[in-house]
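Trainee: Okay, predicted coordinates and the sequence, questions at the end:
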Amino acid sequence: MARASTPQRKALVTVVAWLIAFLIFFPILWTILTSFKTEIDAISIPPKFLNFHWTLENYATVQERSDYFQHFMNSVIISVGSTVLALIVAIPAAWSMAFVPGRRTKDVLMWMLSTKMMPAVGVLIPIYLIFRDWGLLDSRTGLVIVLMLMNLPIVVWMLYTYFKEIPGEILEAARMDGASLGKEIVYILTPMAVPGIASTLLLNIILAWNEAFWTLNLTAVNSAPLTAFIASYSSPEGLFYAKLSAASTLAIAPILILGWFSQKQLVRGLTFGAVK
């Protein structure tokens, strides 16, 4: 028997949801507010929430010290490039696992997922040496490859889940009509899984955008994305919280805006096939 939903219960759930959302968003809000403070206000005790001198000086200083737009373009190219490359590899792989299953399909999927459990630092030295010998250090190409490989297990798992919800009879009908394997994937399977592919794409872009470990260890100047841009404001002289907050705000603003405008697509894709 379904539990009755009273107005009081709805109000309580709404309040709790807003409190949880505020707790999750508060660090971002505090970072944005700190970016408009002076350095003295940023470290004042007790902390000043809104009653401080608002200034844009930190943003001007950040832009003078660093080329924000170069770092921004590096982040866009690296995150989008690694995502597109991962989808090119993952879509055929997920198709074969979903529609041509073998006895070892689940074992392969679990092995792929288990690679995410290994600390990245465990393979840093061999990957660094490979990149050094192949001339991929401080290059966008190298970061695109390493981020694609890092997120590929998640992409394959998500696409496999979405593809499993598509009736195999539709693909069989396409084969009977003479569709080749390539046309089956491109013209039949992919359009039917657009919500799942879109959510996978958006999630992978976010993961690649926020990746810091590999970007800090495999880049220097030319291909440094926004994660390295933020790290550059940690210096031996100490942390300048207002300027660091301004750099962080500039780095997270594009991905926050993307997430805000694509939230419906993300929710639709992440719940694709959840309800029969």
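Mentor: Thanks, I have it. All values reported here derive from a predicted model rather than from experimental measurement. Numbers count the residues shown, from 1 in each chain.
Trainee: drop to CA atoms for contacts and neighbour counts, all remaining ones
Mentor: OK.
Trainee: Can you name every helix or strand that the top helix by length along the chain contacts?
Mentor: For the chain, the helix with the greatest residue count under DSSP state H is helix 68-99. Packing partners of helix 68-99 (3 or more C-alpha pairs under 8 Å, 6 or more residues apart in numbering; DSSP states H and E): helix 140-164, helix 194-210, helix 226-231.
Trainee: second one coming, line it up with the first:
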Amino acid sequence: MARAVSTRRKWITTVVAWALALLIFFPILWIILTSFKTEAEAISTPPSFLFFDWTTENYGTVQERSNYFRHFWNSVVISIGSTVIGLIIAIPAAWAMAFVPGKQTKNVLMWMLSTKMLPPVGVLVPIYLIFRDVGLLDSRLGLIIVLTLINLPIIVWMLYTYFREIPVDILEAARMDGAALRNEILYILTPMAVPGIASTLLLNVILAWNEAFWTLNLTAANSAPLTAFIASYSSPEGLFYAKLSAASTMAIAPILILGWFSQKQLVRGLTFGAVK
């Protein structure tokens, strides 16, 4: 029987949740507000929160100085491309680990996860030299390959967790009906794990979108995404906080909108299999 929750406890929980949410969101809110200030107001002491002369001049200056839409398109291609390729590789891999008995499955999963513990700078030089020699330097294809390999352990781990919650009896019934391996994965397993796959896709799009280390070191002009677009406003001439905030707001706005409209699917996927 469900335990009754008092109205007072509901109010306390709601207030605490909103307070934590505002605390986490405050840095983003401050960046958005700073983007509408002049450079003088952006560095004023004490800082002004809402009562200042609002201006959109920073956005016009940022667009004049940089081609925002080119950087935006590069981010879209790189993040979605790396995530889709990662899913194509990870779905069969996670299926094998979840439904094919093996004593080394956990060891393989831990080995894959351990690759995330290596500092990226440790392999920067060899990857940079390889990309330079094969012509992948400053190309969207090169970044797609790198980000796919970087995020692949996370994709496999998440999908493995979701697949483990699917009853194996369903797959065995499909095999008894004559379903081939390809049909089992495409038409039985994948549709049942749509919430988990969707949340994995969304999370890895966000990770690829926010990746800065590799995008700054492996690109120059042709394939630079929005992370490089933001970094271009930190120069030896000084930090222009208002313009930097405007560039940051333009870079995070698409992913914030995506997260807002897909939050229901994301939460559903992250809690997939939590309650039986």
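Mentor: Sure thing, it's come through. Bear in mind the structure is a predicted one, so any value in this text is a computation, not a measurement.
Trainee: picking that back up, rebuild the helices and strands packed on helix 68-99 of structure 1 as JSON lines, extending it with distance to Thr31 of structure 1 and mean neighbour count.
Mentor: Shown next, in JSON lines, are the helices and strands packed on helix 68-99 of structure 1 (distance: least, C-alpha to C-alpha, whole Å; neighbours: other C-alpha atoms under 10 Å):
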{"stretch": "helix 140-164", "distance to Thr31 of structure 1": "27", "mean neighbour count": "21"}
{"stretch": "helix 194-210", "distance to Thr31 of structure 1": "16", "mean neighbour count": "21"}
{"stretch": "helix 226-231", "distance to Thr31 of structure 1": "13", "mean neighbour count": "22"}
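Trainee: export the ones you listed to a markdown table and tack on distance to Leu29 of structure 1?
Mentor: Listed next are the helices and strands packed on helix 68-99 of structure 1 as a markdown table, based on distance: least, C-alpha to C-alpha, whole Å:
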| stretch | distance to Leu29 of structure 1 |
| --- | --- |
| helix 140-164 | 28 |
| helix 194-210 | 18 |
| helix 226-231 | 17 |
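Trainee: right, and the ones you listed - which one's nearest Leu250 of structure 1?
Mentor: Among the helices and strands packed on helix 68-99 of structure 1, the nearest to Leu250 of structure 1 by C-alpha to C-alpha is helix 226-231 (8.5 Å).
Trainee: The helix or strand just after the closest one vs structure 2, mean deviation?
Mentor: Toward the C-terminus, helix 226-231 of structure 1 is succeeded by strand 234-235 as the next helix or strand (DSSP states H and E). Following the fit onto structure 2, the mean deviation recorded for strand 234-235 of structure 1 is 0.5 Å by mean C-alpha distance after the TM-score superposition for structure 1.
Trainee: which is the next helix or strand following strand 234-235 of structure 1?
Mentor: Taking DSSP H and E, what comes next after strand 234-235 of structure 1 is strand 238-239.
Trainee: so where is that next one in structure 2?
Mentor: Counting by TM-score structural alignment, strand 238-239 of structure 1 lines up with residues 238-239 of structure 2.
Trainee: pretty sure Ile32 of structure 1 is touching Thr249, no?
Mentor: Yes - at 5.9 Å, Ile32 of structure 1 counts as touching Thr249 under the criterion of C-alpha atoms under 8 Å.
Trainee: if I pick Pro120 of structure 2, what's in contact with it?
Mentor: Taking C-alpha atoms under 8 Å, 6 or more residues apart in numbering as the criterion, Pro120 of structure 2 is in contact with Phe213.
Trainee: Map it onto structure 1.
Mentor: Taking TM-score structural alignment, Pro120 of structure 2 has Ala120 as its aligned residue in structure 1.
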